[in-house]
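>>> return atomic coordinates for the entry below.
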Amino acid sequence: MTTLMVQGTTSDAGKSTLVTALCRWLARQGVAVAPFKPQNMALNSAVTADGGEIGRAQAVQAQAANLAPHSDMNPVLLKPNSDIGAQVIIHGRAFASMDAAAYHDYKRVAMQAVLDSHRRLSAAYRVVMVEGAGSPAEINLRAGDIANMGFAEAVDCPVILIADIDRGGVFAHLVGTLELLSASEQARVRGFVINRFRGDMALLQPGLDWLEQRTGKPVLGVLPYLTDFHLEAEDAIDTRQTDKAATTLTVVVPVLPRISNHTDFDPLRLHPQVDLQFVGPGQPIPPADLLILPGSKSVRADLAFLRAHGWETAIRRHLRYGGRLLGICGGLQMLGRRIADPLGLEGAPGECAGLGLLDFTTVLAAEKQLRNVQGRLALEGEAVSGYEIHAGVSTGPALERAAVELDDGRHDGALSADGQVLGTYLHGLFEGPAACAALLRWAGLGTVDTVDYLALREREIERLADLVEAHLDTARLRELCGLGGRTCSN
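As a prediction, this is how the structure comes out:
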């Protein structure tokens, strides 16, 4: 069994993308491969087949490997709930909330969880494809590291270092990162990949030759810049949009400080009939057909932020003018009369008034609810699928008029009597074409084009594997995967 790790010179260098590409490149050649990220810090997460929670990027990588997501693929997930603290999730389950100093001390224990998961994956798959986090040269974080070279040293695996040339300074990034590693870590780096190149390769080649001569390590390839590429973001909000039709539906999403699972809105951003606008601090909420209150890791704090920026007034004005309002997960909780956190799960214990638009209350409970679910929308009876990730338990008469009838017999969310306000705990509800179309019709779009987001994501994964074949040294990659230079097989 072989483990190969991809580390980056910076955040957003292309680690997630390259791991996704390599997983599909191996899987479509018949190699049993599993993705793995020892430690992830992100508020975009997914529910696994074993009922746990992992980073959203690892769920996409599992799809690339033709696997169902499993909690072993991301054994440590950190979900920030303040500037210095985060909820720590171990093997898919919320363990505790810790500040940065407490977690630094806890990393010795977390490392054992990482190694246990890696051991299980290594026993089940021919190749374990690992994604690092941030940069291995972050000097302040090197002591007790479990996310980059600390892990690579512990399992004795080779490393590919990827850098983003579009940022500028790519040679400084690669050489500087290498220089800040120990001798054993430097030896572990077996090659470089340069990401997001656009221009004349003949002009880049002298730099590549210098890099190989300077470091003694090969450049495994140069990946091109893709202007129209989409893969779900690990953390940062992607605001790029495809070309839009002449007539569009305007959808506005307030960006809260602890916004979570904003990948919910990718299908809307990519829909030709939707003009999706993210509104940040200091920006007024513009006229819209549909406002969406997103998920949140700190619902009460984010609701206070919303009010402090005058957005509650804008929401009520939007409803007076006949607009539609949708709340997802934490956004659903904000729609109710009261939100209570007696255990202090998302901050100091306490409670606050909600927006009072739907008659229910929410109390945060110790055990998080994690489910992949299917059901039917109350709007048109269209099939919908999604996933639940929430600690809140909501009760009240408004929930008797459910937004979704779930196949397991439960009712989810609420739809106001006048049909203007809808709330649901379901993430991913726009991914299915039928459900997306029904929600857009509810929001005011007459004739809706069918867009199959899941098929789009699959096409993009295949596209990445094609780039590996076209632009990387596949013979060397096979050797690094322990497969030799021959065609891959189980």
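
>>> please make it C-alpha for all contacts and neighbour counts, starting now.
OK.

>>> report the contact partners of Q186.
L178, E179 (Cα atoms under 8 Å, 6 or more residues apart in numbering).

>>> spell out, range by range, the helices that occur in the stretch 101-250 of the chain.
149-155, 170-179, 183-188, 201-215 (DSSP state H, counting those that start in this stretch).

>>> V384: which of those is closest?
Closest approach to V384 among these is made by helix 149-155 (39.5 Å; Cα to Cα).

>>> before we move on, the earlier item: mind putting the helices of the stretch 101-250 of the chain into JSON lines with distance to S296?
JSON lines is the format used below for the helices of the stretch 101-250 of the chain (distance: least, Cα to Cα, whole Å):
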{"stretch": "helix 149-155", "distance to S296": "31"}
{"stretch": "helix 170-179", "distance to S296": "34"}
{"stretch": "helix 183-188", "distance to S296": "38"}
{"stretch": "helix 201-215", "distance to S296": "44"}
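
>>> hang on, H271 is in a helix, isn't it?
No - counting by DSSP: H, G, I helix; E, B strand; the rest coil, H271 falls outside a helix, being coil.

>>> quickly find the element holding the closest residue to it other than its chain neighbours.
With sequence-adjacent residues excluded and distances taken as Cα to Cα, 6 or more residues apart in numbering, H271 is closest to V451, at 6.7 Å. V451 belongs to no helix or strand when assigned by DSSP states H and E.

>>> kindly report the same for the one 3 residues further on.
Under DSSP H and E, the secondary-structure element containing L454 is helix 453-471.

>>> who touches that helix?
Contacts of helix 453-471 (Cα under 8 Å, 6+ apart): 17-18, 20-22, 24-25, 64, 221-223, 229-231, 267, 431-433, 474.

>>> go again using 7 Å as the cut-off
21-22, 24-25, 64, 221-223, 230-231, 267, 431-432 (Cα atoms under 7 Å, 6 or more residues apart in numbering).

>>> the helix or strand following it packs against which elements?
Using DSSP H and E, the helix or strand that follows helix 453-471 in sequence is helix 474-480. The contact analysis (3 or more Cα pairs under 7 Å, 6 or more residues apart in numbering; DSSP states H and E) places helix 474-480 against no helix or strand.

>>> for the comparison step, fold the sequence that follows:
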Amino acid sequence: MANVVMIQGIGSDVGKSLLVAGLCRAAVNRGLRVAPFKPQNMSNNAAVTADGGEIGRAQALQALACRVPPHTDMNPVLLKPESETGAQVIVQGKRVGTQAARDFGKRKQSLMGPVLESFTRLKEAYDLVIIEGAGSPAEINLRAGDIANMGFAEAAGVPVILTGDINKGGVIAQIVGTQAVLPAEDAAHIKAFIINKFRGDVSLFDDGLRAIEVHTGWPSMGVVPWFFDACRLPAEDAPELTADTGGTLKIAVPLLSRIANFDDFDPLASEPDVNLVMVPPGQTLPADAALVILPGSKSTIADLGFLRLQGWDIDLAAHIRRGGHVLGICAGFQMLGTRIGDPDGIEGAACEVEGLGLLDVQTIMKPEKRVTLTQALEPESGAPISGYEIHLGETTGADCARGWLEVEGATHGAQSANGRIRGCYLHGMFTSDAYRAEFLRGFGANSTLSYDADVDAVLDALAAHLEAHLDIDHILEIAAKA
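Purely as a prediction, here's the structure:
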């Protein structure tokens, strides 16, 4: 059975996901067989696994850090927000329905069984399992039925290392305060703490470390300086999206309110010749963009309304009149059509709405969700593409006869007669170096990046960074005592 350790945080966005990825790669580089695990995640940026399910993007990156294929056991409960009060619930990779937050709160304890089942399988298959918490254990109002933090730690009997983000300020009070509000039995699971995202001379915080140790009795595992190359790794949360990356080829992506699978754009953002502009609500699409990409969304119909509310439909029309190109991916593809129907009320109330009318296609939402890894081909160049599909809905229409990709010998996607407006359901296409190079060449830009190799190199650099600043030996000792 594997050794185990859980990384929890004093709040969201303290760097837990990145720390777990780095610790995973550090342990793998020491010769251990390692797996990541997150009992419950909330993200619209999902990854497709080889066993035909979906997990949070962060766990897919952590699996890559472990040099193992991502598996649904690594994130058995995934919540994908569809509105301000409800989310699609994914259990062990499969959609089980949509629930309001209040209803999920009543139900979540029933999910402890599948969570522990997945965790046990990983423990039996690996030497070490590194677990990521969610949010903060100090949210004691959520403790009843908890499966994400101390509820899981108690049920599985795992030791916890608490992580604080010093960049936001107040880290001493937050760590000491976490201990103060936790029930004694929960606080007993915490064996140490880590300070993350430090800028400047680390020795200046020596007194701070001693203060935390005196007040809590927990030892420090170290202070991690800011890791500047983190921006070269796929991000899980939309607020982390880069606004403007420089370069000469301007590509604009409107930030929809329920944007999903936005890691589609990470390879483009990494290209020196590309200026990827993520356009926030309230701003117009840049007039000098050569290409506008409509991204995926967790709520196609709602985000189509959001797009119109920003006036982006008007901007798109002007962009096309200027000779610009448009690409729609997944929900963005559905929005480009003439009509979207949701007769079963899958995304909300049953309805039918007009699309943007830029492609002669129509979409009908259906309850069966397509989740699959996909190998495709760009026929004109012969460039192979490795991607994935993850969507509800079926799209048909005249422009589908001009599908511009090939999947399993059949055409995929749709395009306008002049080829300047295209759509498809294939996520992740730009991670394929040969295809991305051909795609950019069509806009007069060069590709100089080997994307997968670059991500792998950053993970090695992250592991070395943590080895230099954390007591990895002590962390592994804590895991061994579980």
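
>>> how about the helices of the stretch 101-250 of structure 1, which one is nearest D359 of structure 1?
Nearest of the helices of the stretch 101-250 of structure 1 to D359 of structure 1, taken as Cα to Cα: helix 149-155 at 49.2 Å.

>>> give me the buried positions along that closest one.
M149, G150, F151, A152 (16 or more other Cα atoms under 10 Å).

>>> verify the contact between the first one and P136 for me.
Yes - contact between M149 of structure 1 and P136 holds when scored by Cα atoms under 7 Å: they sit 6.1 Å apart.

>>> which neighbours do those two share?
Listed contacts common to M149 of structure 1 and P136 are nil; contacts here mean Cα under 7 Å, 6+ apart.

>>> about what we covered before: how about the contacts of helix 453-471 of structure 1, which pair is most distant?
G221 and G432 (36.1 Å).

>>> now do the strands in the stretch 1-150 of structure 2.
3-9, 34-37, 40-42, 46-48, 54-56, 77-81, 86-91, 94-100, 128-132 (DSSP state E, counting those that start in this stretch).

>>> tell me the helices and strands packed up against the second one.
It stands for strand 34-37 of structure 2. Here strand 34-37 of structure 2 touches helix 57-66, strand 128-132, going by 3+ Cα pairs under 7 Å, 6+ apart.

>>> the last one to helix 112-125, inter-axis angle?
It stands for strand 128-132 of structure 2. Here strand 128-132 of structure 2 runs at an angle of 150 degrees relative to helix 112-125 (axes from the mean of the first three to the mean of the last three Cα atoms, to 10 degrees).

>>> again with the first one
Counting by the same axes, to 10 degrees, helix 57-66 of structure 2 points 10 degrees away from the direction of helix 112-125.

>>> Provide the count of other residues in contact range of the closest residue to P81 of structure 2 other than its chain neighbours.
Among residues not flanking P81 of structure 2 along the chain, A87 sits closest, at 3.9 Å (Cα to Cα, 6+ apart). A count of nearby residues for A87 of structure 2, using other Cα atoms under 10 Å, gives 22.

>>> P218 of structure 1 too?
Using other Cα under 10 Å, P218 of structure 1 has 18 neighbouring residues.

>>> now do the contacts for it.
Residues in contact with P218 of structure 1 (Cα under 7 Å, 6+ apart) are G191, F192, E212.

>>> quick one: which of those is nearest to G381 of structure 1?
Of all the contacts of P218 of structure 1, F192 has the smallest distance to G381 of structure 1: 51.1 Å, by Cα to Cα.

>>> ok, the closest one - contacts?
Each residue near F192 of structure 1 by Cα under 7 Å, 6+ apart is listed here: I160, L161, I162, P218, V219, L220.

>>> farthest-separated two in the residues you listed?
By the measure Cα to Cα, I162 and P218 form the most distant pair in these, at 12.2 Å.

>>> the residue nearest to H271 of structure 1 matches what in structure 2?
Alignment note: V451 of structure 1 maps to L449 in structure 2; criterion TM-score structural alignment.

>>> so how many other residues sit close to its match?
Using other Cα under 10 Å, L449 of structure 2 has 17 other residues around it.

>>> same question, D238 of structure 1
17.

>>> which residue lines up with it in structure 2?
Residue pairing (TM-score structural alignment): D238 of structure 1 is matched to E240 of structure 2.

>>> from V158 of structure 2, how far out is that match?
Separation of E240 of structure 2 from V158 of structure 2 (Cα to Cα, to the nearest Å): 30 Å.

>>> same check, this time on F193 of structure 2
Using Cα to Cα, F193 of structure 2 is found at 15 Å from V158 of structure 2.

>>> ditto for T85 of structure 2
As judged by Cα to Cα, T85 of structure 2 and V158 of structure 2 stand 32 Å apart.

>>> tell me which helix or strand A314 of structure 1 sits in.
Counting by DSSP H and E, the element that carries A314 of structure 1 is helix 311-320.

>>> quick one: that helix to structure 2 mean distance?
By mean Cα distance after the TM-score superposition for structure 1, the fitted helix 311-320 of structure 1 averages 0.7 Å away from its aligned residues in structure 2.

>>> between the strands of the stretch 1-150 of structure 2, which gets nearest to D186 of structure 2?
Of all these, strand 3-9 comes closest under Cα to Cα, at 12.1 Å.

>>> can you list contacts of the closest one?
The contact list for strand 3-9 of structure 2 (Cα under 7 Å, 6+ apart) reads 16, 127-136, 149, 158-164, 479-480, 482.

>>> what sits up against the helix or strand that the helix holding A314 of structure 1 is followed by?
Next helix or strand after helix 311-320 of structure 1 toward the C-terminus (DSSP H and E): strand 324-328. Outside strand 324-328 of structure 1, the residues that touch it by Cα under 7 Å, 6+ apart are 289-295, 335, 420-427, 443.

>>> can you list the buried residues of helix 149-155 of structure 1 in TSV and add distance to P80 of structure 1?
Shown next, in TSV, are the buried residues of helix 149-155 of structure 1 (distance: Cα to Cα, whole Å):
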residue	distance to P80 of structure 1
M149	23
G150	22
F151	22
A152	25
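
>>> sorry, back to before: now, of the contacts of strand 3-9 of structure 2, which are buried?
Using 16+ other Cα under 10 Å, the buried ones in the contacts of strand 3-9 of structure 2 are 16, 127-136, 149, 158-164, 479.

>>> alright, I will stop here.
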